[in-house]
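Novice: next input, structure requested:
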Amino acid sequence: MTSTRRQNADTKGRIAARTQPMFNRVLPAHPAAVRDTLGDIRRRFAAEVGEDTLARLELVLAEVMNNVTEHGAGISVEDDPRRAPSIHISIVRHVSGLCCAITDDGASLPDDCLQPRCLPSLTQPELPEGGWGWYLIQDLTQALCYFREDQRNYLAFSVPFSEEARPL
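Specialist: Sure thing, here's the model as predicted:
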């Protein structure tokens, strides 16, 4: 392959990579910012991702970001919005689904959150904190990964496309 052809092929590959729909946002861990971000994500991917996949993504992200909002600062963010952790979220469409990376500078995730969960019993009068949320997150995602480094939490996962709604 000549140098010019190779250069053109490389350029076409980079252009194709740049046109893949990607979403990136930095937001305060506050309910209104989370709600607005979820709406922006829906608008960004609605034309290219099936409704089932988009609904599962939205549910998982709502659980994750609301957990940071509720527990990340160690205080009620509603009481002192200035102490809200920041959330960084990136989402990219991949051939098998939507890949997500979320980081925040809130409190560390409790050790047992990523332990395999069973659906909470419906006979329990009151569900413990995390009873449904982490079950849903684990059930609706693949390749769920968490680690903490230098006062930041890193969470990554993918939400696979549903079989009947694969994008073209």
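Novice: only C-alpha atoms for contact and neighbour calcs from this point on.
Specialist: OK.
Novice: need the contact partners of whichever helix in the chain runs longest.
Specialist: Longest helix of the chain, by residue count under DSSP state H: helix 51-71. With contact meaning CA atoms under 8 Å, 6 or more residues apart in numbering, helix 51-71 is reached by 29-31, 34, 38, 42, 45-46, 76-77, 84-85, 87, 98, 104, 106-107, 133-134, 136-137, 140-141, 159-162, 165.
Novice: one more to line up against the first:
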Amino acid sequence: MYPIDRQKADPGKLAACETWPIFHRVLTASPLAIRETLCDIRNRFTKSTDPDTLGRLELVLAEVLNNVAEHAVPRHGGLAVKDSPTIHLSIVRTERGFVCAVTDDGISLPDKCLQPRNLPGFEDSELSESGFGWFLIQDLTQTLCYYREEQRNCLAFSVPLARAVRSS
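Specialist: Here you go, the predicted model:
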């Protein structure tokens, strides 16, 4: 998308941009940076969405971002071999909810993370925890998509408005 020249722009398009802003952050995968980013998201979108949808968005992003901070650092013998990954986060508010893209330069996401699963009885020795976070991410999002491009993980998903969830 190209920057908008405010002097030449169609006023209708400008209004749409101001109504549905794009949220973008580049952050280090650290607990403090993640917490600050989640607060910024709440501040940005609290007036343009209902509390249920915003809560689901925050929960999904907290799970995704904290997974990067906890699991995406390359390790050798239990020690980190490089600094914390850099995360790029973009969120667009649409009429139907939120569309999110998260990229990072950490290690690849294990294939099993995105396999459909049921909550009861899920066990996976490759995941350091129960995998409950990925169950939540899958349950609260739509159009979840992951791929690796060169040295970056790319995760995209949408979080529908609460009324869209109830009607489906």
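Novice: picking that back up, what about the longest helix of structure 1, how far off from structure 2?
Specialist: When structure 2 is superposed, helix 51-71 of structure 1 averages 0.4 Å from its matched positions, counting by mean CA distance after the TM-score superposition for structure 1.
Novice: got a list of what Thr28 of structure 2 touches?
Specialist: Neighbour list for Thr28 of structure 2: 34, 84-87 [criterion: CA under 8 Å, 6+ apart].
Novice: one more pass at 6 Å, please.
Specialist: By CA atoms under 6 Å, 6 or more residues apart in numbering, the contact set of Thr28 of structure 2 is Thr86.
Novice: now Cys145 of structure 2
Specialist: Here Cys145 of structure 2 is in contact with 155-156 (CA under 6 Å, 6+ apart).
Novice: which element, helix or strand, includes it?
Specialist: Assigned by DSSP states H and E, Cys145 of structure 2 falls within strand 142-149.
Novice: show the subsequent helix or strand relative to that strand.
Specialist: Next helix or strand after strand 142-149 of structure 2 toward the C-terminus (DSSP H and E): strand 152-160.
Novice: buried residues in the helix or strand hosting Gly39 of structure 1, which are they?
Specialist: When elements are assigned from DSSP H and E, Gly39 of structure 1 belongs to helix 31-45. Buried positions in helix 31-45 of structure 1, judged by neighbour count with 16 or more other CA atoms under 10 Å: 31, 33-34, 37-38, 41-42, 45.
Novice: what number of residues lie near Thr69 of structure 1?
Specialist: Using other CA atoms under 10 Å, Thr69 of structure 1 has 27 other residues around it.
Novice: against Val92 of structure 1, how distant is it?
Specialist: Look at Thr69 of structure 1 and Val92 of structure 1: by CA to CA, to the nearest Å, they are 23 Å apart.
Novice: what about the nearest residue to Ala80 of structure 2 once chain neighbours are set aside, neighbour count?
Specialist: The shortest distance from Ala80 of structure 2 to any non-neighbouring residue, by CA to CA, 6 or more residues apart in numbering, is to Pro74 (5.8 Å). Neighbourhood size, Pro74 of structure 2 [other CA under 10 Å]: 16.
Novice: do you know how far Pro74 of structure 2 is from Val68 of structure 2?
Specialist: Taking CA to CA, one finds Pro74 of structure 2 at 11 Å from Val68 of structure 2.
Novice: coming back round to it: quick check: angle from the helix or strand following the longest helix of structure 1 to helix 31-45?
Specialist: Next in sequence after helix 51-71 of structure 1, counting helices and strands by DSSP H and E, comes strand 86-94. For strand 86-94 of structure 1 against helix 31-45, the angle by axes from the mean of the first three to the mean of the last three CA atoms, to 10 degrees is 20 degrees.
Novice: counting by contacts, list what strand 86-94 of structure 1 packs against.
Specialist: strand 22-28, strand 97-104 (3 or more CA pairs under 6 Å, 6 or more residues apart in numbering; DSSP states H and E).
Novice: average offset of the first one relative to structure 2?
Specialist: In other words, strand 22-28 of structure 1. Compared with structure 2 after fitting, strand 22-28 of structure 1 deviates on average by 0.5 Å (mean CA distance after the TM-score superposition for structure 1).
Novice: what's the angle between that strand and helix 31-45?
Specialist: Using the same axes, to 10 degrees: strand 22-28 of structure 1 against helix 31-45 is 170 degrees.
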